[in-house]
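**Q** what would the 3D arrangement of this be:
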Amino acid sequence: MGGRGRLVTILLLAALGVSLFASLGVWQVERRAWKLDLIAQVDARLGAEPVAAPGPDAWAAINRADDQYRRVTVTGNFRPEDVLVQAVTEEGPGFWVLSPLVSEAGDTLLVNRGFVPQGMRDAAARRAPEGAVTVTGLLRMSEPKGGFLRANDPAAGRFYSRDVPVIAETLGLGPVAPYFVDAESGAAIGAYPVPGLTVVNFRNSHLIYALTWFGLALMVVGGAVIAVRHERRRDDPAAAAVPRAPVRGIPHPG
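**A** Sure thing, here's the model as predicted:
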């Protein structure tokens, strides 16, 4: 390949690298804007007054983007059964207690009543309040198994995610809301379960990633400039003819 061919190859590879890294940087900038908007929306929901938990007429329209972490309230009666879902919180390892609640309107939804430590698997220690109770909390979308989570094993009574359809089927609830409520209050009669332990934290490292990609694009530009200069020197007869300075030997003594 001649000198011109090498130059063309260098420039094409550099253009491809710069285009790729710059595109990734722009994508991260766009992701950062989306994440900041999401955080602002969630913060607004967390600071808002609670609204009535959506009933069956609204279930089909509920979605993660518009409804996750919305503060809701519902009045009804807890059913006696519940499910324990493994959890690790600031209180240590243990379980979320998910109990079905039948609202005043007659529809059923799952309520995460809070956290109990591992030593409280006894149902009597975590029994739900009797009679009508008003629960206030955060609307959360169902958590199907995914990522590193282990599969729920309803037959063995082992649950690792708050998968609403699976839990509803296990308890024989029939139609239920497609979400559950993380209780802030109104779901315990004693020290346990401990409500209000929901952690709302969105990782936002997009700016660092964007700067990294843009930095790599600049490095490609710098590398291409050096390579082009090298090729031009190699193909320049005048530069190649420049004599080298003689290397002086070290004289031997006397």
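**Q** all contacts plus neighbour counts: C-alpha atoms, from now on.
**A** OK.
**Q** mind checking the longest helix of the chain?
**A** Longest helix in the chain, counting residues (DSSP state H): helix 3-47.
**Q** what number of residues lie near residue 113?
**A** 29 (other CA atoms under 10 Å).
**Q** show me what the helix or strand following the longest helix of the chain is packed up against.
**A** Using DSSP states H and E, the helix or strand that follows helix 3-47 in sequence is strand 51-52. In terms of contacts (3 or more CA pairs under 8 Å, 6 or more residues apart in numbering; DSSP states H and E), strand 51-52 is packed against strand 71-78.
**Q** so which bits of the helix or strand hosting residue 136 are buried?
**A** Here residue 136 sits within strand 133-141, counting by DSSP H and E. Buried residues in strand 133-141, counted by 16 or more other CA atoms under 10 Å: 133, 135-141.
**Q** which pair of those residues spans the longest distance?
**A** Using CA to CA, the two most remote members of the buried residues of strand 133-141 are 133 and 141, lying 22.3 Å apart.
**Q** quick one: residue 89 and residue 194 touch, right?
**A** No. Using CA atoms under 8 Å, residue 89 is not in contact with residue 194, being 10.5 Å away.
**Q** and the angle for the longest helix of the chain with strand 71-78?
**A** Counting by axes from the mean of the first three to the mean of the last three CA atoms, to 10 degrees, helix 3-47 lies at 60 degrees to strand 71-78.
**Q** centre of the chain to helix 3-47, how far?
**A** 20 Å (CA atoms, centre = their mean, to the nearest Å).
**Q** what packs against that helix?
**A** helix 206-235.
**Q** next SSE after the helix it packs on?
**A** Next along the chain from helix 206-235, counting by DSSP H and E, comes helix 237-240.
**Q** ok, residue 3 - contacts?
**A** Applying CA atoms under 8 Å, 6 or more residues apart in numbering to residue 3 gives the contacts 231-232, 235.
**Q** another for comparison:
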Amino acid sequence: MSPVSGVGRANFEAKDMIGRADIGSHAAPSKGSTSRLLLALLGLLGVLVFLGLGVWQLERRVWKLDLIARVDQRIHAPVVDAPGSQSWSGFSVPDYEYRHVRLAGRFQGGANTLVQAVTELGGGYWVLTPMLSDRGFTVLVNRGFVPQERKAEFERENGGFTAPSTVDGLLRISEPGGGFLRSNDPAANRWYSRDVDAIARARGLTDVAPYFVDAEASGADSWPRGGLTVVNFRNSHLVYALTWFALAVMLAIALGGPIVAGRRQQGAAR
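**A** Below is the predicted model of the structure:
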């Protein structure tokens, strides 16, 4: 076999390099295609997630509208007796909250609890006073609001308030723990929420109902001022749903745009 000449060897090596470059040029698009496929799959997953969140918000909207209708019906329904101890074992928030109830008994003013609050009248306190009902159990009654500047006056005049009374109002559910970023401090007598269990323990109360009652409106010149309960359920679920659906559409367009452009280029090349 004759030895390969220098020129022949050079041609062979050049062809070999061209072949490797050609292989590399085919391999690179393969990696790029894989990346594009992964991105497309992630984008499709995002579209499905956005659609799912939109549907969930629509379901929440149906639930919220039903809640608003039920609460409105209860608020304007005829007054009924506050639930007694025989009902407490099966006490359920959806079944009882915002019922229009009546409670008769005697206030125990020596165990008042002032809970910090902000109302349409400014900053001050809710006045929660235990009432020993004529039926033998105790209920915390939110008698109303006292402004900050009237706190000392109220405490002087109402410290021994034990008048027999009949209270009509809305049944409310306990607010455990405290307010936003502020925890109740029973030892220091600082309260930021109407936590029935904690207040009952701090005041040494027994046989206490697992709810409190927001008293109805009192006289315009009397303190505490009742009837300031705000019944307002935020219902922005339709806006949220439309937002999620819009994001799904925008993401779908972003995914489909390059595909459509690519097919147009292929059609033009033909």
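**Q** about what we covered before: more neighbours: which of residue 89 and residue 194 of the first structure?
**A** Per other CA under 10 Å, whichever of residue 89 of the first structure and residue 194 has more neighbours is residue 194, with 21 against 15.
**Q** map the more buried one across to the second structure for me.
**A** Matched across to the second structure, residue 194 of the first structure falls on residue 225, judged by TM-score structural alignment.
**Q** need the contact list for its match.
**A** For residue 225 of the second structure, the contact set (CA under 8 Å, 6+ apart) comprises 143-146, 217-219.
**Q** possible to save the residues you listed as CSV with secondary structure and distance to residue 61 of the second structure?
**A** Output for the contacts of residue 225 of the second structure, formatted as CSV (DSSP: H, G, I helix; E, B strand; the rest coil; distance: CA to CA, whole Å):
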residue, secondary structure, distance to residue 61 of the second structure
143, strand, 33
144, strand, 32
145, strand, 33
146, strand, 36
217, coil, 31
218, coil, 35
219, coil, 38
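**Q** which of these map to contacts in the first structure?
**A** Retained in the first structure (both residues aligned by TM-score structural alignment, their matches' CA atoms under 8 Å) from the contacts of residue 225 of the second structure: 143-146, 219.
**Q** and residue 133 of the first structure? What does it align with in the second structure?
**A** That one, residue 133 of the first structure, aligns with residue 165 by TM-score structural alignment.
**Q** surely its match touches residue 108?
**A** No. Taking contacts as CA under 8 Å, residue 165 of the second structure lies outside contact range of residue 108: 10.9 Å.
**Q** re earlier: who wins on neighbours among the contacts of residue 3 of the first structure?
**A** Tallying neighbours with other CA under 10 Å puts residue 231 at the head of the contacts of residue 3 of the first structure, with 16 neighbours.
**Q** wait, that one touches residue 7, no?
**A** Yes. At 7.1 Å, residue 231 of the first structure and residue 7 qualify as touching, with contact defined as CA under 8 Å.
**Q** ok so, going back, from the contact counts, what lies against the strand holding residue 136 of the first structure?
**A** Where contact means 3+ CA pairs under 8 Å, 6+ apart, strand 133-141 of the first structure is packed against helix 64-67, strand 71-78, strand 179-185.
**Q** in TSV, list those along with mean neighbour count.
**A** TSV is the format used below for those (neighbours: other CA atoms under 10 Å):
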stretch	mean neighbour count
helix 64-67	14
strand 71-78	22
strand 179-185	24
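**Q** can you redo the ones you listed as JSON lines with distance to residue 99 of the first structure?
**A** JSON lines is the format used below for those (distance: least, CA to CA, whole Å):
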{"stretch": "helix 64-67", "distance to residue 99 of the first structure": "21"}
{"stretch": "strand 71-78", "distance to residue 99 of the first structure": "7"}
{"stretch": "strand 179-185", "distance to residue 99 of the first structure": "10"}
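**Q** residue 207 of the first structure is nearest to which of these?
**A** With CA to CA as the measure, helix 64-67 is the member of these nearest residue 207 of the first structure (22.2 Å).
**Q** what range does the closest one cover in the second structure?
**A** Using TM-score structural alignment, helix 64-67 of the first structure pairs with 93-96 in the second structure.
**Q** ok, now stretch 212-224 of the first structure?
**A** The aligned range for stretch 212-224 of the first structure is 243-255, by TM-score structural alignment.
**Q** for that stretch, buried residues please.
**A** 244-245, 247-248, 251-252, 255.
**Q** and that stretch, how far from the first structure on average?
**A** Here stretch 243-255 of the second structure, set against the first structure after superposition, deviates by a mean of 1.0 Å using mean CA distance after the TM-score superposition for the first structure.
**Q** how far off centre is that stretch?
**A** Stretch 243-255 of the second structure has its average C-alpha position 26 Å from the chain's average C-alpha position, going by CA atoms, centre = their mean.
**Q** secondary structure element holding residue 111 of the first structure?
**A** strand 108-117.
**Q** so that strand aligns onto which residues of the second structure?
**A** Using TM-score structural alignment, strand 108-117 of the first structure lines up with residues 138-147 of the second structure.
**Q** mean deviation, that stretch versus the first structure?
**A** Its aligned residues in the first structure lie a mean 0.5 Å from stretch 138-147 of the second structure after superposition (mean CA distance after the TM-score superposition for the first structure).
**Q** re the thing from before, save the buried residues of strand 133-141 of the first structure as TSV, and put in distance to residue 84 of the first structure too.
**A** Below are these laid out as TSV (distance: CA to CA, whole Å):
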residue	distance to residue 84 of the first structure
133	21
135	19
136	20
137	19
138	19
139	19
140	17
141	17
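**Q** and of the residues you listed, the nearest to residue 65 of the first structure?
**A** Of these, the one sitting nearest to residue 65 of the first structure (CA to CA) turns out to be residue 141, at 9.9 Å.
**Q** who's in contact with residue 163 of the second structure?
**A** Residue 163 of the second structure is in contact with 106-107, counting by CA under 8 Å, 6+ apart.
**Q** just give the closest residue to residue 211 of the first structure, not the sequence neighbours.
**A** Sequence neighbours aside, residue 25 is the residue nearest to residue 211 of the first structure in space, at 6.9 Å (criterion: CA to CA, 6 or more residues apart in numbering).
**Q** on that earlier part again, average gap between the match of helix 64-67 of the first structure and the first structure?
**A** Here stretch 93-96 of the second structure, set against the first structure after superposition, deviates by a mean of 1.5 Å using mean CA distance after the TM-score superposition for the first structure.
**Q** hmm, who's touching that stretch?
**A** Residues outside stretch 93-96 of the second structure that contact it (CA under 8 Å, 6+ apart): 171, 173.
**Q** just the buried positions in the longest strand seen in the second structure, please.
**A** Longest among the strand segments of the second structure by residue count, using DSSP state E, is strand 122-133. The neighbour-count check on strand 122-133 of the second structure (16+ other CA under 10 Å) flags 124-133 as buried.
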